[in-house]
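> Structure, please.
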Amino acid sequence: MELSFPATETEASAGIAKLSAGLAKRGLPPHKADDVKIALAEAINNVVEHAYMDVAPAGVQVTCRLDRNRLDILISDTGHPLPGYEPPDGTPAPLGTRIRDLPEGGFGWFLIHQLTSDICYERRDGCNRLSLRFNFEEDG
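Got it, this is the predicted structure:
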C-alpha cells in the first residue's frame, strides 16, 4: 500500500486517516491499530513541522507492507535531515521535572520508540527515509 500527499497539516491528517483505514481493511490486527496510527501521526507530523521548516513543503510518501507477523512502514520526504542524521533516542524528561522546565518537543519520539518494534533512518540522495516496524508474532 502506497500513498503520497503534500506536506501540509490538512493533507497529512487526511493521509494518516486513509492509511489507517487501508491497513485495517488489509488485516492490521485491531489491537495494534491505535499504536500504528499514533506512531504514523507523530512521524508524519514531524515531517510537516520540522523537515520542511523554512523551505517550501514538497511531498510525503508512505509505503506500508503488512504481513501476518509484522507491518513495515517507510516514510520518505525531501525536507531537512534529522539532526545528527539519526532519530532522537526518545528519552523522556526525568520524573520530577517542573512543568516550566520540560522541553518543548521530543515527546513524539518517545511515543514512536515505545510503540514500534524497530526504527531505522537514513538520508540518501537528498531524501529522508524513516522506517518503522511493528511486530505482531508475540501478541496473543
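> When you work out contacts or count neighbours from here on, use the C-alpha atoms and nothing else.
Fine.
> Can you give me the distance of residue 95 to residue 106?
Separation of residue 95 from residue 106 (C-alpha to C-alpha, to the nearest Å): 15 Å.
> Spit out the contact partners of the spatially most central residue of the chain.
Central residue of the chain (C-alpha atoms, centre = their mean): residue 43, 2.5 Å from the mean position. Listed by C-alpha atoms under 8 Å, 6 or more residues apart in numbering, the contact set of residue 43 reads 108-109, 112.
> ok, the nearest residue to residue 109 once chain neighbours are set aside to residue 136 distance?
Nearest residue to residue 109, sequence neighbours excluded (C-alpha to C-alpha, 6 or more residues apart in numbering): residue 90, at 4.7 Å. Distance, residue 90 to residue 136, using C-alpha to C-alpha: 22 Å.
> element containing residue 33?
helix 30-46 (DSSP states H and E).
> Buried residues in that helix, which are they?
By neighbour count with 16 or more other C-alpha atoms under 10 Å, helix 30-46 contains the buried residues 35-46.
> Equivalent analysis for stretch 55-75, please.
Neighbour-count burial for stretch 55-75 flags 57, 59-64, 66, 71-75 (criterion: 16+ other C-alpha under 10 Å).
> ok, which stretches of the chain are helices?
For the chain, applying DSSP state H gives helices covering 9-25, 30-46, 107-115.
> Can I get these in TSV including distance to residue 125?
Formatted as TSV, the helices of the chain follow (distance: least, C-alpha to C-alpha, whole Å):
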stretch	distance to residue 125
helix 9-25	23
helix 30-46	20
helix 107-115	24
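> For the comparison step, fold the sequence that follows:
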Amino acid sequence: MRPEKILDVSLSSDRNFQGDNGALRLIIPANERSVRRGLLTIKSGMSNLSLSQEDWSTVELVIAEVLNNIVEHAYSDSESGLIEAHLDYSHDTLQCKVIDTGRSMPNGKLPKGAPKDLTCNIADLPEGGFGWFLIHQLTRDLNYARHSNQNTLSFRLPFASKD
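Presented below is the predicted three-dimensional model:
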C-alpha cells in the first residue's frame, strides 16, 4: 500500500500505560488531519497515567509542535510520507523518539528556538516561530540525527512528582 493511501492512525502498544510504565508506537501519514487524530490517540492511550493537566498540556504542545513541523517542513515538497513516534513512560518521565524520511533540518542541526520580541503592537506580533523555542524550553536531552534518508528527533519530558 502506498503511504498516501493510508488514512487511519496506526497504534500498537508493547504494554498498556498503567501505573508507572508503558509504551506506545504511533505511525501516521504526514498531514494535518492525521496529526490531530494522532494526538487524540496518544491522549487516549495515556489516559491511565493520571498526568496532571499541566503535564498533559506539555505533552500535547510539544508533540503537536514536533509533528506539525515535520508535516510543514520535512514533507512540504512531497505528497506523502509517514511519521513514526515512540513514547515510553517510566517513573514520571516520557521518553519520545520521532522518525520521518522527509527533508533534513537546515544545516543538519536543530533550530535554536530563540524567543521572539513581543514588545510591539498587537497587530505586529509574529504569527509563528514560537515552536522550537517552546520545544527547547519544555524538553530535556533534545537530540536530532540524520542517517541515510531518516530524521530522528529524541527528547524527554519530565513530569512533576505525584507524591
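> do you know which of the helices of the first structure lies nearest residue 99 of the first structure?
Nearest to residue 99 of the first structure among the helices of the first structure is helix 107-115; the distance by C-alpha to C-alpha comes to 13.5 Å.
> which bit of the second structure covers the closest one?
Against the second structure, the aligned range for helix 107-115 of the first structure is residues 130-138 (TM-score structural alignment).
> which other residues reach that stretch?
With contacts defined as C-alpha under 8 Å, 6+ apart, stretch 130-138 of the second structure is touched by 58, 62, 65-66, 111-116, 142, 157.
> Pull out the buried residues from that stretch.
For stretch 130-138 of the second structure, burial by neighbour count (16+ other C-alpha under 10 Å) applies to 131-132, 134-136, 138.
> before we move on, what about stretch 22-34 of the second structure?
Neighbour-count burial for stretch 22-34 of the second structure flags 22-31, 34 (criterion: 16+ other C-alpha under 10 Å).
> Which part of the first structure matches stretch 33-45 of the second structure?
Aligned using TM-score structural alignment, stretch 33-45 of the second structure spans residues 10-22 in the first structure.
> now stretch 68-87 of the second structure
Under TM-score structural alignment, the match for stretch 68-87 of the second structure is residues 45-64.
> Okay, now the matching stretch: how far is its last residue from its first?
By C-alpha to C-alpha, the extent of stretch 45-64 of the first structure from end to end equals 17 Å.
> Now the aligned residue in the second structure for residue 87 of the first structure. Nearest residue, chain neighbours left out?
Alignment note: residue 87 of the first structure maps to residue 110 in the second structure; criterion TM-score structural alignment. Ranked by C-alpha to C-alpha, 6+ apart and with sequence neighbours excluded, the top spatial neighbour of residue 110 of the second structure is residue 144, at 6.4 Å.
> so the one you found touches residue 153, yeah?
Yes: using C-alpha atoms under 8 Å, residue 144 of the second structure is in contact with residue 153, at 4.5 Å.
> returning to what we had before: could I get the buried residues of stretch 22-34 of the second structure as a markdown table with distance to residue 50 of the second structure?
Shown next, in a markdown table, are the buried residues of stretch 22-34 of the second structure (distance: C-alpha to C-alpha, whole Å):
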| residue | distance to residue 50 of the second structure |
| --- | --- |
| 22 | 13 |
| 23 | 15 |
| 24 | 16 |
| 25 | 20 |
| 26 | 21 |
| 27 | 24 |
| 28 | 25 |
| 29 | 29 |
| 30 | 29 |
| 31 | 29 |
| 34 | 25 |
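> just checking, which of those residues belong to strands?
The strands, defined by DSSP state E, take in 22-29 from the buried residues of stretch 22-34 of the second structure.
> what residues are up against the residue of the second structure most remote from its centre?
Most distant from the centre of the second structure: residue 121, at 31.3 Å, with distances by C-alpha atoms, centre = their mean. Applying C-alpha under 8 Å, 6+ apart to residue 121 of the second structure gives no contacts.
> now the end-to-end length of stretch 64-73 of the first structure.
Chord length of stretch 64-73 of the first structure, first to last residue, is 4 Å (C-alpha to C-alpha).
> what does that stretch contact?
Stretch 64-73 of the first structure has contacts (C-alpha under 8 Å, 6+ apart) with 1-2, 23, 26-28, 62-63, 74, 131-137.
> Identify the residue nearest residue 48 of the second structure in space, chain neighbours excluded?
Closest residue to residue 48 of the second structure apart from its sequence neighbours, by C-alpha to C-alpha, 6+ apart: residue 18 at 5.5 Å.
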